[in-house]
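Q: output the structure for:
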Amino acid sequence: MEQISVLIADSQRLFRDGIRKILETESDMIVAGEAGDGEEAIALLNEKGPDVLLFDVSMPRAEGIQFIRDLGNCPSKTRYVAVSSLEHDECFPALSASGVLGFVL
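A: The predicted structure is shown next:
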């Protein structure tokens, strides 16, 4: 069975650690890397080419829709899933139109 590679991008180390621990329990998923800000996430996307990018919409150096636009030169196979607190839910329609396939609140 082929594993789904996931890049976790969030400024909060505790959140990244928690998501990594959850994903490590799944035999069909592997953590390709972790990023603490948008610039690091883009660099890792280009280097690792993960299947999924799980990212915080309010991460430093990566604000929501602009971050998705900045991903234009990254691997096209990568699917985007946004993580947000409820205070950012107004950006979901625009993020969805920009290519984000899912949201985690």
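Q: from now on I want contacts and neighbour counts done on CA atoms only, so please keep to that.
A: Noted.
Q: skipping adjacent residues, who's closest to Pro60 in space?
A: Nearest residue to Pro60 in three dimensions, chain neighbours excluded: Asp37, at 5.1 Å (CA to CA, 6 or more residues apart in numbering).
Q: and the one you found, what does it touch?
A: Asp37 makes contact with Ala9, Asp10, Ser11, Met59, Pro60, Arg61, Ala62, according to CA atoms under 8 Å, 6 or more residues apart in numbering.
Q: just the buried subset of the residues you listed, please.
A: Listed as buried from these are Ala9, Asp10, Ser11, Met59, Ala62; burial here means 16 or more other CA atoms under 10 Å.
Q: looks to me like Arg16 is in a strand.
A: No. Going by DSSP: H, G, I helix; E, B strand; the rest coil, the assignment for Arg16 is helix, not a strand.
Q: right, and Glu24 touches Val31 too?
A: Yes. The pair Glu24 and Val31 passes the contact test of CA atoms under 8 Å, sitting 7.4 Å apart.
Q: give me the more crowded residue out of the two.
A: Counting neighbours by other CA atoms under 10 Å for Glu24 and for Val31 shows that Val31 has the greater number, 18 against 13.
Q: which SS class is the more buried one?
A: strand.
Q: return the distance of it relative to Gly64.
A: Distance of Val31 to Gly64, given as CA to CA, to the nearest Å: 22 Å.
Q: tally of neighbours for Asn73?
A: Using other CA under 10 Å, Asn73 has 10 other residues around it.
Q: ok, now Lys77?
A: 10.
Q: quick one, strands of this protein?
A: Here the chain has its strands, by DSSP state E, at 4-9, 29-35, 52-56, 79-83, 100-104.
Q: Proceed likewise with the subsequent sequence, for comparison:
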Amino acid sequence: MNSIRILVADDQPVVRSGLRMILEGHQDLALVAEAGDGRAAVRLAQEHAPDVVLMDIRMPGLDGIAATRALAESGSDSRVLVLTTYDPDEYVYEALAAGASGFLLKTDSPQRLLEGIRAVYAGESLFTPTVTRRLVERYVETPPPRDPREAVPLLTQREIDVLLAVAEGLSNAEIAGRLYIGEGTVKTHVARILAKHRLRDRVQAVVLAYETGLVRPRGEPPG
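A: Below you'll find the predicted structure:
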């Protein structure tokens, strides 16, 4: 079984040390490099081709958002999981728009971090609940569609149901349980959503749900 190759980018040595200790306890995870700033993160990612980059946002020289954007523009296959102290605001959307595949907080549990790494590696997304809420609130002024099908006319009702669940940050297994369908069926629906809208991954699907007004803040239903 191949290990998930990971690069850690954080300007605080104590944080890098803590992450190293967490990762070393799991055989399916391999730390291949560490960077103390954004420029080093980009260079080391190009040298080592990690599967996942754990990226801090505020770093000297080049911040994590700019480094993430640089990796995406270079054609790197590495998936970026933003791991930061800063929950709110513009950071969430900017990180995703730059090409990040997920966003977790340093206050999240080690188990949540491990789930995030594995989910991002598998092409899924995993957001801390407060991050999901912030991202939704960014689009509070987006006029909600009168009918969800007006926002995403290419999707079937079942695909819309799956998209809404993805936007909540649910895993395939959790979506399957909620909708009483098989996990394989969920994967098929997600693949069709991505194909119909020419999306790169689940993160872009999440942004689609917010931008079209399908998801409303504080549980408001569309329309």
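Q: re the thing from before, switch the strands of structure 1 over to CSV; also include distance to Phe92 of structure 1.
A: CSV is the format used below for these (distance: least, CA to CA, whole Å):
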stretch, distance to Phe92 of structure 1
strand 4-9, 18
strand 29-35, 22
strand 52-56, 12
strand 79-83, 9
strand 100-104, 8
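Q: to Ala41 of structure 1, which of those strands lies closest?
A: Across the strands of structure 1, Ala41 of structure 1 has its closest neighbour in strand 29-35 (5.0 Å, CA to CA).
Q: report the aligned residue range of structure 2 for that closest one.
A: The aligned range for strand 29-35 of structure 1 in structure 2 is 29-35, by TM-score structural alignment.
Q: give me the mean deviation of that stretch from structure 1.
A: In the superposition with structure 1, the average deviation recorded for stretch 29-35 of structure 2 is 0.4 Å (mean CA distance after the TM-score superposition for structure 1).
Q: just the helices from structure 2, written as ranges.
A: Secondary structure of structure 2 by DSSP state H: the helices cover 13-24, 38-48, 64-73, 89-98, 110-121, 129-138, 148-151, 157-167, 172-179, 183-196, 202-211.
Q: out of the ones you listed, which gets nearest to Ile4 of structure 2?
A: Nearest of the helices of structure 2 (CA to CA): helix 110-121, 7.4 Å.
Q: and the angle from the closest one to helix 13-24?
A: Orientation check (axes from the mean of the first three to the mean of the last three CA atoms, to 10 degrees): helix 110-121 of structure 2 against helix 13-24 gives 70 degrees.
Q: check which helices and strands helix 110-121 of structure 2 sits against.
A: If contacts are counted by 3 or more CA pairs under 8 Å, 6 or more residues apart in numbering; DSSP states H and E, helix 110-121 of structure 2 sits against strand 52-55, strand 79-84, strand 102-105.
Q: so which of those strands is nearest Leu135 of structure 2?
A: Closest of those to Leu135 of structure 2 is strand 102-105, at 10.7 Å (criterion: CA to CA).
Q: ok, residues contacting that closest one?
A: Contacts to strand 102-105 of structure 2, defined as CA under 8 Å, 6+ apart, come from residues 80-87, 92, 95-96, 113, 116, 120, 125-128, 131, 203.
Q: 10 Å instead, please
A: Strand 102-105 of structure 2 is contacted from outside by 54-56, 79-87, 91-93, 95-96, 112-113, 116-117, 119-120, 124-132, 169, 202-203, using CA atoms under 10 Å, 6 or more residues apart in numbering.
Q: gap between it and the chain center?
A: From the chain centre to the centre of strand 102-105 of structure 2 is a distance of 7 Å (CA atoms, centre = their mean, to the nearest Å).
Q: gap between the match of strand 29-35 of structure 1 and the chain center?
A: From the chain centre to the centre of stretch 29-35 of structure 2 is a distance of 19 Å (CA atoms, centre = their mean).
Q: just stretch 43-51 of structure 1 next, same as before
A: Chain-centre distance of stretch 43-51 of structure 1: 11 Å, with CA atoms, centre = their mean.
Q: okay, buried residues for that stretch please.
A: Residues Leu44, Leu45, Lys48, Gly49, Pro50, Asp51 are the ones in stretch 43-51 of structure 1 that count as buried (16+ other CA under 10 Å).
Q: of the buried ones among the contacts of Asp37 of structure 1, which is the nearest to Leu101 of structure 1?
A: The closest of the buried ones among the contacts of Asp37 of structure 1 to Leu101 of structure 1 turns out to be Ala9 (CA to CA; 15.8 Å).
Q: what about Arg20 of structure 2, neighbour count?
A: Residues contacting Arg20 of structure 2 under the criterion other CA under 10 Å number 15.
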